[in-house]
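**Q** The following block contains a protein sequence and its predicted model.
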Amino acid sequence: MTTLLQSFNARTGAPHPEALSASSSQDIDDSVRAAHQAFEVWGSSSGAQRAALLRALAEALEADRDALVPWADLETALGAVRLSGELDRTCFQLRRFADLAERGVPFETLDDPAVAGAPPVGHPAMVRQRVPLGPVAMFAASNFPFAFSVLGGDTASALAAGCPVVVKAHPGHPLLSRRVFGLIQQVLQAQGLPAGLVGMVQGAGVDVGVALIRHPLIAAGAFTGSTRGGAALQAEANARPRPIPFYGELGSINPVLALPKALAARGAELATTLAGSIALGCGQFCTNPGLIVLLDDPESDAFIEQLTRALAAQKPHPMLTAGMKSAFDAGVRQMMDQGALALLAAQGAAPAPGPHLLQVSAARFIERAALREEVFGPASLIVRAASQAELLAVLAAVGGSLTVTLWGADDDTPENQALVRAATAIAGRVLFSGVPTGVAVTAAQQHGGPWPASSAPMTTSVGDAALDRFLRPICLQDAPAWLLARHGVPC
């Protein structure tokens, strides 16, 4: 395995003087075995115990804000304001899952009393409840160093479900990850909980992640990142002698379909809003609007001019890593090689990329699969369609997306119904106003979608239902009174 791990200044590329050691095979095995031992305690913990831990973790993050935010900014260049807000969101997630655990959501049961008589009408007494899966391998994301990282939503929801977690920290912010992990260990010690309840491994290569997902005591995997990386880990999860569920939130191009009616009413306003969304966070959002679908229409022509001017005024900050900047440049070149015309190719101020806007016909977009690949960064591809049928064909060609945005589908018409059907067929979330960047942590949220947006489109990685990923249904038939008296809390 790789033996060294290096932190870099995201703005200058300068390495931090402290070299870190990557986790060895023994480190990984020790972390997983410690999580497995902790599961004996945590799997049968009460909602109150889980809530107390999650709230204490939120308090620890808030208390260390003045140190955590500068470390995060150094390693990601995302800016102190954005990162402080993300820390708030992370604490909100922790407390929300604490509330769910305290309310007994993980322990909800379905009572199906016995019915006298022969089958199929008659049946024994049955109770359906859920049990936690076991230790979860959690793969932290690069672009959200708090909210999708060591103490992010996957960790919070797994702990609320009764599952220990072993985090594979992202190599883009190793020093921040180490500090957050130190806070976790302090909280666990203060509450008298096993240190192995939350473990962490690190490494810049793929070997650490592969070893973690292969470990026979890991019961599930949760991942946020690229389609390529997620697909590789999912293959490993499926290839195990005993396959495990793998919940990957992967790549997405998040189409924004703008109809002439909406553009005629608010074209300039929508162009400004969309330009800000494309460049937000240097385009490093999983919900970044990478595809703009327009009809061939004078309103669309005017909108493209407005969007080009608005996007040219954006000044993205440096990308998270030099490797991501190289991948972004390669992705833009690939779109041009596939026939996309560059409408805007701003140079930016090194090492920050400039925003890019490209255009292609619907026919070419449908024909060339390479044009449908995610370009992670401040770029968007305009697809011009000649008809309603081509609009539908473009959405079908996307295949799977976290989001689809429909501007102008406000009236109940056969055409709009067809667009809504097409959007819901490929997306986990359909918007009718606003932009897709920004994912609310709430009860109705669905952050997932058909492949390649996610590996398990029936689940969400954001919102209350994220808890469900780490709970397995089980039926208790003719259970004794003492077991039913536990009200869904596992033994």
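**A** Here it is on my side, so go on. Numbering: from 1, shown residues only.
**Q** alpha carbons only for contacts and neighbour counts from here, please
**A** Will do.
**Q** Could I get the full set of helices for the stretch 201-350 of the chain?
**A** Assigned by DSSP state H, counting those that start in this stretch, the helices in the stretch 201-350 of the chain fall at 206-214, 227-239, 260-279, 298-312, 322-337.
**Q** Give me the helices and strands touching the first one, please.
**A** Same thing as helix 206-214. Judged by 3 or more C-alpha pairs under 8 Å, 6 or more residues apart in numbering; DSSP states H and E, helix 206-214 is in contact with helix 25-42, strand 136-139, strand 165-168, helix 227-239.
**Q** cool, the longest one as well?
**A** Packed against helix 260-279 by the contact rule (3+ C-alpha pairs under 8 Å, 6+ apart) you find helix 298-312, strand 379-385.
**Q** cool, and the second one?
**A** Helix 227-239 makes packing contacts with helix 206-214, strand 220-224, strand 246-249 when contacts are defined by 3+ C-alpha pairs under 8 Å, 6+ apart.
**Q** which of the ones you listed is buried the deepest?
**A** Across the helices and strands packed on helix 227-239, the average number of neighbours (mean count of other C-alpha atoms under 10 Å) peaks for strand 246-249, which reaches a mean of 28.
**Q** next, the one to line up against it:
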Amino acid sequence: MTTQLLGTSFIGYSRGIGSDVCGHAIHPASGGKLEPAYIGATPDEVNDAVELARQAFPVYSVLPGQQRAAFLRAIAGEIEKIAEDIALRGPQETGLPEARLRGETGRTTGQLRMFAALIEEGSWVDARIEHAQPDRQPVPKPDLRSMQRALGPVAVFCASNFPLAFSVAGGDTAAALAAGCPVVVIAHESHPGTAELIGGAITRAALATNMPEGVFSLLYGGGRTVGISVVQHPVIQAVGFTGSRSGGTALMAAAANREQPIPVYAEMSSVNPVVILPGALDKGEAALADAFFGSLTLGVGQFCTNPGLVFLPEGKGFGFIERLRELVGASTPGTMLNPGISRAYAETVEAVASTEGVQTIARSSGAEGQGAAAIFSVSLRRFLEADLLRGEMFGPATLIVRGSLEEIEAAIPELEGQLTATIHATTEELAAHASLVSALESRAGRLIFNGFPTGVEVCHSMVHGGPFPATSDGRSTSVGTMAIHRFARAVAWQGFPDACLPAELQEENPLGIRRMIDGQFV
């Protein structure tokens, strides 16, 4: 590897100088420690990072979109320069294959450039102009103009299962920087070296594009200590998080209990229900099972969109189940991201297997640290009675629930909020079961027809969110350009001289962006 890792935080343009070791990266397969040791940020360093973000905000937030776009593109370029280092270090820390790291590198740089194009074009600010009508009766109308403005410094927590795309330079960071918000990132203990590589890339890009110091910092020390202290700091104005339900709700509580509560955009827990109607089974049960199993076991089941729940019509799908049994028997378990995730998966699978009324269709076996595929089945009535069965098995396991189509439709509203909901059917069945589709829509942020939930396209129309506990705020998305609106707020200017308005609201529209003028888009 060409980049030397130091094991210290990035405090603006400086490096941390603390002495307390907070841990090493652990090779998931061997359990061995990877060098260097990582040093936790001291309380003074945490405060320094947040204070630098506070100082950077009034400068960075009003930079023209073209300048912030140049910064985002520079980050992408710097990441691409160290692609070989990422491909070497990433698999050592996560157990993910090199091809996955290379693909995730491309996704990360792609979404940075996507946000760059968005803010360079400029109309995301939703500029609105209402001209004055001084002669209006009975009350004159003032000149009013509004647009979206950056919210303030943002805390971003890295995810364990996406060391790039949902971590240091991932979607939360890209959206916040695009909106004009400095970012303080809390590294994940599972991949500190990869985090340091990306942290260095962002810092070099900030220096090369003359960004104010404090536009970016990266802190080591864990979410329960350093992370909570960042969230509780009065300067921080929003939080982005991808991780466990317990971690997300802890941050929500910390943010809500501040003197000034702030929003937490947390992506947490989802079982991503799949409903299979008879027409889809008639088209080929074995092929459907093959595609389903591929989605279930992708990434050793450690994606937030792996399908962990299947609704099958009573008396149907025997070929589908038999093919799944064959696939599980022939499958090879994969190494999970870290020992904690592996233990939690094993414990949850055992708990489901021992629940009254649950039938084990197939289970493969694996060594410690590995995720072995598992398929279970239960009646719809028992499914609704046992809270445990409606929870997430974060790994390559799924639960098949059997009932009549009427019972399945009635059960959907009993589910918690989900990131995705999938329906396999013929076009005619889809039209005939509009109320089922409506029920699924009420519980999920993304609906999929005759496909599978894994594979989250990074594009303008993607919604990667959903009702609680899939996310803390179902009105938002953590993927796609709509994510920028989490880190902005609306501001109105009344009666201001034209020259003193933001360029987006000036009468001559010097940026040439799309605006609403007196109720009409221009």
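**A** Noted; the coordinates are in hand. Note that the structure is a prediction, hence the values are computed from the model and not measured.
**Q** picking that back up, format the helices of the stretch 201-350 of structure 1 as TSV; extra columns: distance to S23 of structure 1.
**A** Listed next are the helices of the stretch 201-350 of structure 1 as TSV, based on distance: least, C-alpha to C-alpha, whole Å:
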stretch	distance to S23 of structure 1
helix 206-214	7
helix 227-239	18
helix 260-279	35
helix 298-312	42
helix 322-337	22
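**Q** Quick check: which of these is nearest to D27 of structure 1?
**A** With C-alpha to C-alpha as the measure, helix 206-214 is the member of the helices of the stretch 201-350 of structure 1 nearest D27 of structure 1 (9.8 Å).
**Q** and the angle from that closest one to helix 25-42?
**A** Put simply, helix 206-214 of structure 1 runs at 30 degrees to helix 25-42, going by axes from the mean of the first three to the mean of the last three C-alpha atoms, to 10 degrees.
**Q** Can you tell me the residue that sits opposite A190 of structure 1 in structure 2?
**A** Taking TM-score structural alignment, A190 of structure 1 has A208 as its aligned residue in structure 2.
**Q** Ignore what I typed, I meant F365 of structure 1.
**A** Aligned by TM-score structural alignment, F365 of structure 1 pairs with F383 of structure 2.
**Q** Wait, a helix at that match?
**A** Yes: applying DSSP: H, G, I helix; E, B strand; the rest coil, one finds F383 of structure 2 inside a helix.
**Q** list the contacts for it?
**A** With contacts defined as C-alpha atoms under 8 Å, 6 or more residues apart in numbering, the neighbours of F383 of structure 2 are L389, R390, V401.
**Q** what about the second one, distance to T348 of structure 2?
**A** With the distance defined as C-alpha to C-alpha, to the nearest Å, R390 of structure 2 ends up 12 Å from T348 of structure 2.
**Q** go on, the first one?
**A** For L389 of structure 2, the distance to T348 of structure 2 equals 10 Å [C-alpha to C-alpha].
**Q** cool, I26 of structure 2 as well?
**A** 23 Å.
**Q** cool, P234 of structure 2 as well?
**A** With C-alpha to C-alpha as the criterion, P234 of structure 2 and T348 of structure 2 are 38 Å apart.
**Q** Show me which of these two is the more surrounded one.
**A** Higher neighbour count among P234 of structure 2 and T348: T348, with 19 against 15, using other C-alpha atoms under 10 Å.
**Q** Provide a list of residues in contact with the counterpart of that one in structure 1.
**A** Using TM-score structural alignment, the equivalent of T348 of structure 2 in structure 1 is G331. Neighbour list for G331 of structure 1: E374, V375 [criterion: C-alpha under 8 Å, 6+ apart].
**Q** Could you rerun that using 7 Å?
**A** Going by C-alpha atoms under 7 Å, 6 or more residues apart in numbering, G331 of structure 1 touches V375.
**Q** And the alignment partner in structure 2 of E305 of structure 1, how close does it get to A286 of structure 2?
**A** Using TM-score structural alignment, the partner of E305 of structure 1 in structure 2 is E322. With the distance defined as C-alpha to C-alpha, E322 of structure 2 ends up 8 Å from A286 of structure 2.
**Q** So for those two, which residue has more residues nearby?
**A** Per other C-alpha under 10 Å, whichever of E322 of structure 2 and A286 has more neighbours is A286, with 18 against 15.
**Q** The more buried one matches what in structure 1?
**A** Aligned partner of A286 of structure 2 by TM-score structural alignment: A268.
**Q** next one: P28 of structure 2
**A** Using TM-score structural alignment, P28 of structure 2 pairs with A10 in structure 1.
**Q** and its match, how many residues sit next to it?
**A** 24.
**Q** List the residues that contact it.
**A** L74, E75, T76, A77, P318, L320, T321.
**Q** And A125 of structure 1? What does it align with in structure 2?
**A** Using TM-score structural alignment, A125 of structure 1 pairs with D143 in structure 2.
**Q** wait, F181 of structure 1
**A** Superposed on structure 2 with TM-score structural alignment, F181 of structure 1 falls opposite G199.
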